[in-house]
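Trainee: After the sequence you'll find the predicted model.
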Amino acid sequence: MNLQSTSLGSLNLQIRKRIFDLFFNHQIKHNYCNQFERFITYMIVLNMAGLVLEHIPVIYETREQLFHIFDVVSLGIFTIEYLLRLYVAPEDPAFSSAKYPRLAYFKSPFAIIDLLAILPFYLGAFLDADLRALRALRLLRLLKLFRALAPAVNEFLEKNKDKSFRYKIYALVNETPTSGNLHQIFDMFIVTWVIVSVLAVIFESVQSIYYHLHSEFIILDTIAVLIFSTEYFMRIYSAPEDPRFQGWLKGRLRCASTPTGIIDLLAILPFYLEHFLHHLFDLRFLRVFRLMRLLKLARYSGATQSLFTVIKREWPVMKAAVFILLLLVMLAACLGYVFEHEAQPDKFENIPQAIYWSVITLASVGYGDISPITPAGRAVTIVIALLGIGIFAIPAAILSSALSDQLRIERESMMNELYHMLEDGVISPDEQELIEAEAKRLHLTQGELKRLLEKAKVEMGLEHAPDEDAKDPKGKGVSGEMSLEFLSKHPELAAEQLKITISKLQQIVSVSDRQELSKFAENPDNVTTLQGNMLKLLLEHGGEKAKNKG
C-alpha cells in the first residue's frame, strides 16, 4: 500500500512538473508557454468584443443562444487555466518557497482576478438569486491582460531605468536594444486598432449596418483617432532621440515629413478637419481617406520595406519601362481615334476617351464596352494587344527579379553578421535574440536558420562539415581551426588568427628549454630556413623578456 502511494505521488509530481514546464515555465525556450498565453489573450479580447456586442440589440437579440454558448466555452477555458495554475503552484518559483504554495497562489492578485473573472457564472448557476448585476464582473477578464503586460512593463522599466523620459517613449514606439517585449505589445495594439478602424470604415458603407450601428461607429472612430493621435505625438516628441532627427524643432519637422510620418498624419487629419471645419465646408468626402490608415501597417512589415527598397533601387529601369508604356498608350489612343472616330463618334469621341480603350487593351483586360469595328482599328487592336502582353510584363519581371536579389542580399548580410558574431567562437544570448529577430524579418524558418548557423560555423572552421570519416560518436562535426579557404576571403580574420598563433608560439617558447630549441633550430635537417629564422626570432624575443623580468 505504501509502495503504491509512493508511486502515485511520484507520478503526480512528474505530471505536475511536466504541465508547468509545457505551459507556464518562461525559462524553457521551446515549450508552449508563449502560445498558451497568446491564446488566453485572444480569448480575453474576444470576450470583451462579445460583451460590447451584447449591448447592441440588433445583434444580440437574434443571436442570444450563440452568445451564451461562447460565454460557456470561454468560462470553461478560463476555469481550466485557473485550475492548472493552482495545480502547478508548487512548481512556480514565485510560490514554491511558501509553506502552502497553492494558498499563496490563491491569495495572489492575479489569482484573485482569475477567480473573479469566472465567479459570476458559477454564482448564477448554483444560487437561486438574481445575480445579473454580477455579470458586469466579466469586465474583470480584461484585467487578466495584465498577466502578460506586467512582465513586459517590468522588463522595460529595468532596461530603461537610467534613461530619460523621452528616450523611454522612443524605446516604446521604436525598436531599440532596450525596447523588450513591451514594444512588440505596443506594435500589436496599434496594428489591431488599424485593422479594426479600417473594417469599421468598410462596414459604414453598408447602409443596413450603418443604420443600426451609427453611434457605435462614431464612438469607435473617436477612440481610434485618439489612439493614433497619441501614437503620432509620441513619435514626434521622441524623434530627437534618433540620430537622423537631431534638433528640437528641425529634427521633429524632418521626422514629420518622412513618408511614414505623413501617413500617420493623414490617418488622423480627416477626423479633425471634418470636426472643426464642417460648418464651413462639406467635408464628408474626407471620410474615405480614413482607409489610408491601412498604410500604417507598412511600418510593421519587413516585406513592405523590402519592396520599397527594391522600387527605389530599380527606379531608373522602371522609369524606362513606364515611359515606353505611356508612349504606346498615347500612340494607340491616337490611332484608335483616327480610325474609329467617324465610325463610332459616341465611343471614340476624343483622344482622352480613346486612352481608356488603349489602356484596357494593352493590359489585356478587354471589358468590351468600347471595341473597334473598322478593319484598320481592329488591326491596331491586334498589334497593341500583342505588345501589351510583353510591355506590362516588363515591370513585373523587374520587380520579381529585384525582390529575389534583395532577399539574397539581405541573407548575405545576415551571414556576414553571423561571421562577425562567431569571431569569438560562441553566440551570446543577446546575439541569439538579434539573429532570431532578423530571421523573423526575413521569414526564415527555424530549420533554415539552423542550417545557416551550421554553414557559418563550418566556413569559419569552428566545425567541420559532417562526413563518414570525421564524426564524433554523436554524429557532430569535429571542432578545428578556421579553414584556409575561409581565411582567404576574410583578411581581417586572417590577421587575428595570425596574432593568436604567434601568441601561442610565444607561450610554447616561454615554457620550453631554450637551449634545446636553439640546437633544434640550428640543424637544417629539422627546419626550413624560414622556420629556423622564425624560431630564432622567438627565442631572442623570449630571452629579452626574461632579462627584463630579471
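Mentor: In hand now; what should we look at? Residues are numbered from 1 along each chain as shown.
Trainee: going forward, measure contacts between C-alpha atoms and count neighbours the same way
Mentor: OK.
Trainee: which strands and helices sit next to the longest helix along the chain?
Mentor: Using DSSP state H, we find that the single longest helix of the chain is helix 302-340. Identification of packing neighbours for helix 302-340 by 3 or more Cα pairs under 8 Å, 6 or more residues apart in numbering; DSSP states H and E yields helix 351-362, helix 375-391, helix 393-421.
Trainee: Save those as CSV, and put in mean neighbour count and distance to residue 309 too.
Mentor: Below are the helices and strands packed on helix 302-340 laid out as CSV (neighbours: other Cα atoms under 10 Å; distance: least, Cα to Cα, whole Å):
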stretch, mean neighbour count, distance to residue 309
helix 351-362, 21, 28
helix 375-391, 16, 23
helix 393-421, 15, 8
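Trainee: this is the comparison structure:
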Amino acid sequence: MGFRLKLHEQVINQSTGGNTSIFNKLSGATIAVSIFFAVLSTENQIDFQFGGQIDAIDWIIGCLFCIEYFCRAWTAPLEGKYGEGIEGAIRYMFSPMAIVDLIAIVPSFIGVRTELKILRIIRLITILKVGRSERFKQSMLHFNYALRSKSQELQISTVYTLLLLLISSTLMYLAESSIQPDLLGSIPRCLWWSINAVSSVGHGDSVPISAVGKIIASVTSLMGIGAIAIPTGILAAGFSESIAVQKKNLEESAQESIT
C-alpha cells in the first residue's frame, strides 16, 4: 500500500476501525492549542508580556496547518467526489471546508503584533476548524435528530414560554407602571424584565418594589424553571434516542457483515 493511500485513510478516518485516526487526533490537538493561545492573546497584559512567544507558537501552528492543508489537498483526488489528478485537488481547494482551512491559516503569517485588536481577533477564525472534528460532526447529527424528532414537543414548550413572558410582563406592567414609569412603564420594558426573570439571569436594572409586583416576580421565577427545564428534558430525550438508533444501526451492520 502506497504512502499516499495510507495518508488518505488517515485523513478520512478509515484505517482505525471507527476510532479517530492519528492524523485527525494531531489535527484536533493543534486546533485546540491554536484556539487556546488565540483566546489568551486577547488579554492585553498577557499579550504585552508574552506576545513574542505567542507569535512564535502561532507561527509553528500555522506551519502545521499548512502541512495538514496540503496533505488533504494531495489525497483529495483519492476520495472520488472531487475528481482525479490536479483537477481533483483544485476542486477540493474550492470546497467550503478547504476555504475555511485556508482562512484559518492566513492570520498566522500576516503579522498581528499591532495595537489593532481586530487583527489579533482574526486568529479566532481557527475555531471554525473544529467543524472537521468527527466528534463535532456526530454531535451535530445527534442534535439535528433531536430537533427533528422532538419538534412538536419543542413547539409546545416554546408556546408555553412565550405565554409566560407575555402574561408576566403584562401583570408586572399593571402592578408597577405607576410606581416605576421609567423602568416598568410599558409592556416592552416589562418584557425585558420578564426575560431576565424566566432565564434566571436577573440583571437587576429593573426590579419590582410593590408587594404585588414581588409576588408576580416570585411566581414568574418559579414558572421560569419549568420554561428552562422542559426543553432541556425534551432535547436530552432526543439525544438519547439518536444515540440508541445509531448503536442499533451499528449492531445491525456488524451482524450483516458476519453473516
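Mentor: Structure's in. What do you need? From a predicted model like this one, the values you see are computed outputs, not experimental measurements.
Trainee: rewinding a little: out of the helices and strands packed on helix 302-340 of structure 1, which is closest to residue 241 of structure 1?
Mentor: helix 393-421 (25.3 Å; Cα to Cα).
Trainee: The closest one corresponds to what range in structure 2?
Mentor: Mapping helix 393-421 of structure 1 onto structure 2 (TM-score structural alignment) gives residues 229-257.
Trainee: how big is the offset of that stretch relative to structure 1?
Mentor: After superposition onto structure 1, stretch 229-257 of structure 2 sits on average 1.9 Å from its aligned residues (mean Cα distance after the TM-score superposition for structure 1).
Trainee: Check the offset of that stretch from the chain's centre.
Mentor: Put simply, stretch 229-257 of structure 2 sits 21 Å off its chain's centre (Cα atoms, centre = their mean, to the nearest Å).
Trainee: Distance from the longest helix of structure 1 to the middle of the chain?
Mentor: Mean-position distance between helix 302-340 of structure 1 and its chain equals 32 Å (Cα atoms, centre = their mean).
Trainee: do stretch 346-361 of structure 1 as well
Mentor: How far stretch 346-361 of structure 1 lies from its chain's middle: 45 Å, per Cα atoms, centre = their mean.
Trainee: Touching, residue 21 of structure 2 and residue 10? I think so.
Mentor: Yes - the criterion here is Cα atoms under 8 Å, and residue 21 of structure 2 meets it with residue 10 at 5.5 Å.
Trainee: Check whether residue 83 of structure 2 sits in a helix, strand or coil.
Mentor: coil (DSSP: H, G, I helix; E, B strand; the rest coil).
Trainee: if I pick residue 234 of structure 2, what's in contact with it?
Mentor: 150, 153, 154 (Cα atoms under 8 Å, 6 or more residues apart in numbering).
Trainee: Just the buried ones from these?
Mentor: Neighbour counting over the contacts of residue 234 of structure 2 (16 or more other Cα atoms under 10 Å) leaves 150, 154 as the buried ones.
Trainee: now, among the contacts of residue 234 of structure 2, which is nearest to residue 227 of structure 2?
Mentor: The shortest separation between residue 227 of structure 2 and any of the contacts of residue 234 of structure 2 is 10.8 Å, and it belongs to residue 154 (by Cα to Cα).
Trainee: equivalent range in structure 2 for whichever strand or helix holds residue 495 of structure 1?
Mentor: Residue 495 of structure 1 is part of helix 491-511, with elements assigned from DSSP states H and E. Aligned by TM-score structural alignment, helix 491-511 of structure 1 corresponds to no residues of structure 2.
Trainee: got the contact list for that helix?
Mentor: Under Cα under 8 Å, 6+ apart, the answer for helix 491-511 of structure 1 is 423, 487, 488, 538, 539, 542.
Trainee: Next, format the residues you listed as CSV and append secondary structure.
Mentor: As requested, those are exported to CSV (three-state DSSP):
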residue, secondary structure
423, helix
487, helix
488, helix
538, helix
539, helix
542, helix
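Trainee: Skip the chain neighbours and tell me the closest residue to residue 268 of structure 1.
Mentor: If the residues on either side of it in the chain are set aside, residue 268 of structure 1 comes closest to residue 225, at 5.8 Å by Cα to Cα, 6 or more residues apart in numbering.
Trainee: corresponding residue for that neighbour in structure 2?
Mentor: In structure 2, residue 225 of structure 1 lines up with residue 62, judged by TM-score structural alignment.
Trainee: how deep is that match tucked in, by neighbour count?
Mentor: When neighbours are defined as other Cα atoms under 10 Å, residue 62 of structure 2 has 20 of them.
Trainee: which ones are touching it?
Mentor: Going by Cα under 8 Å, 6+ apart, residue 62 of structure 2 touches 105, 106, 108, 109.
Trainee: same question, residue 131 of structure 2
Mentor: residue 137.
Trainee: Distance check, it against residue 69 of structure 2.
Mentor: Distance, residue 131 of structure 2 to residue 69 of structure 2, by Cα to Cα, to the nearest Å: 15 Å.
Trainee: Could you do residue 138 of structure 2 as well?
Mentor: Residue 138 of structure 2 sits 22 Å away from residue 69 of structure 2, taking Cα to Cα as the criterion.
Trainee: With neighbour numbers in mind, choose between these two.
Mentor: The neighbour count for residue 138 of structure 2 versus residue 69, taken as other Cα under 10 Å, is higher for residue 69 (17 against 12).
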